[in-house]
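Q: Have a look; sequence and predicted model below, questions after that.
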Amino acid sequence: MAPVNFPIKVALLGAGIFAKEAHLPVLTSNPGVFQLVAVYSKSEASAQSVVDILPAGHPHAKPSVFHDSSAQNLEALLANPSIDAVVIALPIPLQPKIISAALAAGKHVFSEKPQAPSVAEGFALLKAYEPYEAQGLVWQVAENFRAEPAIRHGQKVVRDLIAKSGAGSEIRAFDLRTYFYNKAENKYCKTTWRANAEFQGGFVLDGGVHFLALLRAVTGLEPERVTAFTRLTESHLAPLDSVSAAIQLRNGALGTWLLYFMAPQKGAQIELNVVVSGGASGPGGMVTVKLGDDGQGHNGWVVIENLPGAEPQTTFYDNKGVEEEFLGWAKVLGGVTPGDVLPGLVNQTTVGYTEPFFNSARNALGDVALAEAVLQSGEKGGVPTQVQRVI
């Protein structure tokens, strides 16, 4: 399949919080890269609510509205030959069916995480994608944590530290701590499909794949097995809001993941510490990636390099994960040579990388596999559980 011409003609499927607050700003602030030509939601009012918040002075024509109660429905949208690609931001249980339909209609796909509510459904999607991938259709699963400049930098720091420390150096231990204060009035908690979660784990799967993507990205390692305890403490977060898990990686490294969605605090805490052992030519060290600020109240992410005998080195990064993943997808669709720029953008290399960011559906399923193993172990009261091998 030939590269897509710019601007890429995109349809946004979904009109929820993240579609409006994260996807729409990227699609509309890069008119040389994307042209939003259609918006779909279950109801007309919902789809129209996206069109109504388009920024004033946007250079492209207003997108067409598609909804279930008219001939201008999802089927009609997917049949429209002028649409190059779709961005799918729909409830988790709907994702597999819609992804399959979009691929069958010949559309490139950018789908929100997780792509499926279970590993089994994820494997079925991968199998179904094979003929479309062979035809040149591109499917990326969104994972803005993995795309964050800080997290990509953290991965590089760990990799470089192991190389610098020499033979015998490796990741030995880690701890991942994730604490939030999601009260009943939280906008995500009030979302109907989340409040009435009809998929395993509820918020633990929906949010958990972000944090497990952080772990897998920075360490560059795959999990082997887990022992986990899970619990529900607040009814509005059913079925689960708490996780305490011990995780063994394939290289033998041991670590923990603590997750609690009702920790009374301002903001959120997300912190990953990775211990790298010494080797033949260096003492190793510890690398931390966490939410933080620049010392002047500007929130984002920080990477801390803590090496023996040296003062810790801290680097701050803005939140740019959603933008990075969209622009990476666009580069692949447009056949843009690594290192070259996209049309109409000024700052395109926020982390000094020349390769475009891309999160494959198989890689994203690895996050679901780890989350599912945690949930299965928790259901069995902490019985050690193997993580299904995806990669």
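A: Happy to help now that I have it.

Q: contacts, neighbours, all on C-alpha from now
A: Fine.

Q: and Trp139, how many residues sit next to it?
A: 24 (other C-alpha atoms under 10 Å).

Q: In which helix or strand does the closest residue to Ala228 other than its chain neighbours reside?
A: Nearest-residue entry for Ala228: Ala245, 4.0 Å, with adjacent residues in sequence omitted and distances by C-alpha to C-alpha, 6 or more residues apart in numbering. Using DSSP states H and E, Ala245 sits in strand 242-249.

Q: what is the orientation angle of the helix or strand following that strand with strand 242-249?
A: For strand 242-249, the following helix or strand on the C-terminal side (DSSP H and E) is strand 254-260. Per axes from the mean of the first three to the mean of the last three C-alpha atoms, to 10 degrees, the angle that strand 254-260 makes with strand 242-249 is 160 degrees.

Q: Report all helices and strands that strand 254-260 contacts.
A: strand 171-179, strand 242-249 (3 or more C-alpha pairs under 8 Å, 6 or more residues apart in numbering; DSSP states H and E).

Q: Dump those strands to JSON lines, plus distance to Asn80.
A: Supplementary listing: the helices and strands packed on strand 254-260 in JSON lines, determined by distance: least, C-alpha to C-alpha, whole Å:
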{"stretch": "strand 171-179", "distance to Asn80": "43"}
{"stretch": "strand 242-249", "distance to Asn80": "44"}
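
Q: So which residues of the stretch 101-250 of the chain form strands?
A: Using DSSP state E, counting those that start in this stretch, the strands of the stretch 101-250 of the chain run over 108-111, 139-141, 171-179, 223-231, 242-249.

Q: Report how many residues lie close to Thr219.
A: 26.

Q: Put this next to the first one:
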Amino acid sequence: MSPPTRQGFAIFGAGIFATEAYIPALAALGKAAPPLKAVYSRSAKSAEGFSAAAVTALGIPAPDVYHDGENGGGVDAILARKDISSVLIVLPIPVQPSIILKALQAGKHVLSEKPVAPDVAGGINLIEQCRSEFQGKGLVWRVAENYEVEPGIQEVGRLIGNGAIGKVIGFKACILNYVSKDSKYYKTPWRTVPEYQGGFLVDGGVHTIAVLRVLLPQPITHLSSFASLNKEYLAPHDTIHAIAKASSHYSGTLEMTFAFPTTSKPVSAKDAYVVTGTEGYAAISIDGGFIKAILTTEKKETVVKEKMRGVELELGSFFDAADSKEGIEPFGNPVDALKDVAFIEAALKSNGALVDLGLLVHGLE
């Protein structure tokens, strides 16, 4: 008797990241991924383009195309299909929460792109509703934060946690991004006039907070920050300067901007993250598709260099969890993803006042 046919999955969203990150990740997974059955986009053109790209890269039959408008089928038509058990949601930030709920209500497993929601209040409502309606029903919902699962970040976090640089006494993150009006990401209509706080700071900034979440042995609990806008086309904000405290153990600083004036960066910013300990330090950079780190003490130097594979690993882990396989890493926890949003939101609103991050997400643990 032949084994039962494995149910497939659909992708909601056919934009830049879905095409340039998800398709290569699926190609790397190969047969470890279930069959891609369908793709949805708001426009027929983008859905058809994604379907064609998937055929070429994955060597699969063309995924069915769904879109808004006349004869497009839309989201509901995909969710009604019995041969689709999982959906990957790669849609604009403001619309994702409603689609997450709709997919779970249809009995589908869900992997939704970061951030978990546009703001903390919306994220809390989403998580509480999901717990109320779907807990115990065997459905998987994970948030796709690829930096959280990067092997290089994970390895450095393990080394720091195991005392490779002694007891942590401080940290810094310096993230300098140049975004021009010609950037392919800026030209995305929903990013050009964002309907959510912080613009690129929320969209891309949660990656930075996720990295700190993995690197630091204790969670960040408080911050004081100032936010500013330096390039009008990046409204509402493009820069954050913050001082943050991790539990009662140590503090650090964060400089994050998407308004850097040049594509080149100063030598002092080569290491995007530095974690200082009582016996040494770890300097971590993300460059050219690699995570690079040097952990240095008076007695030893440890070098970590890992190719970035986060999207591939988060997809594979999600598919395994959806298939109820045992021993799956618990990546993509929506509460952890919400804490990343809470940091950015607090940094945007602090205006120098001390903010207790725990109060923002109180009661969700």
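A: That came through fine. Values in this document were obtained by computation on a predicted structure and should not be read as measured data.

Q: Can you check which part of the second structure the strand holding Ala245 of the first structure sits on?
A: Using TM-score structural alignment, strand 242-249 of the first structure lines up with residues 239-246 of the second structure.

Q: The matching stretch vs the first structure, mean deviation?
A: On superposition with the first structure, the mean distance recorded for stretch 239-246 of the second structure (mean C-alpha distance after the TM-score superposition for the first structure) is 0.8 Å.

Q: Of all the residues in the strand or helix carrying Ala38 of the first structure, which ones are buried?
A: Assigned by DSSP H and E, Ala38 of the first structure belongs to strand 34-41. Residues 34-41 are the ones in strand 34-41 of the first structure that count as buried (16 or more other C-alpha atoms under 10 Å).

Q: before we move on, what about stretch 23-35 of the second structure?
A: Buried-residue list, stretch 23-35 of the second structure, by 16+ other C-alpha under 10 Å: 23-29, 33-35.

Q: which one among these gets closest to Leu212 of the second structure?
A: Distances from Leu212 of the second structure to the buried residues of stretch 23-35 of the second structure, taken as C-alpha to C-alpha, are shortest for Ala25 (24.1 Å).

Q: quick one on the thing from earlier: mean shift of the strand holding Ala38 of the first structure relative to the second structure?
A: Averaged out, strand 34-41 of the first structure is 0.9 Å away (mean C-alpha distance after the TM-score superposition for the first structure).

Q: for the strand holding Ala245 of the first structure, packing partners?
A: strand 223-231, strand 254-260.

Q: Return the most buried member of the ones you listed.
A: strand 223-231 (a mean of 22; mean count of other C-alpha atoms under 10 Å).

Q: what's the mean deviation for that strand versus the second structure?
A: Mean for strand 223-231 of the first structure is 1.2 Å (mean C-alpha distance after the TM-score superposition for the first structure).

Q: Give me the range in the second structure that that strand lines up against.
A: Taking TM-score structural alignment, strand 223-231 of the first structure hits residues 220-228 over in the second structure.

Q: gap between stretch 196-211 of the first structure and the chain center?
A: 13 Å (C-alpha atoms, centre = their mean, to the nearest Å).

Q: Which part of the second structure matches it?
A: With TM-score structural alignment as the criterion, stretch 196-211 of the first structure aligns to 193-208.

Q: What's the end-to-end length of that stretch?
A: 23 Å (C-alpha to C-alpha, to the nearest Å).

Q: Which positions in it come out as buried?
A: Those would be 194, 196-203, 205-208, for stretch 193-208 of the second structure by 16+ other C-alpha under 10 Å.

Q: any idea which of those residues is closest to Ala10 of the second structure?
A: Nearest to Ala10 of the second structure among those, with distances taken as C-alpha to C-alpha, is Asp203, at 23.0 Å.

Q: Could you tell me how many residues sit around the nearest residue to that closest one once chain neighbours are set aside?
A: Nearest residue to Asp203 of the second structure, sequence neighbours excluded (C-alpha to C-alpha, 6+ apart): Pro115, at 6.6 Å. Counted with other C-alpha under 10 Å, the neighbours of Pro115 of the second structure add up to 25.

Q: and what of Pro91 of the first structure?
A: 21.

Q: which one in the second structure is aligned with it?
A: Under the pairing rule here (TM-score structural alignment), the equivalent of Pro91 of the first structure within the second structure is Pro92.
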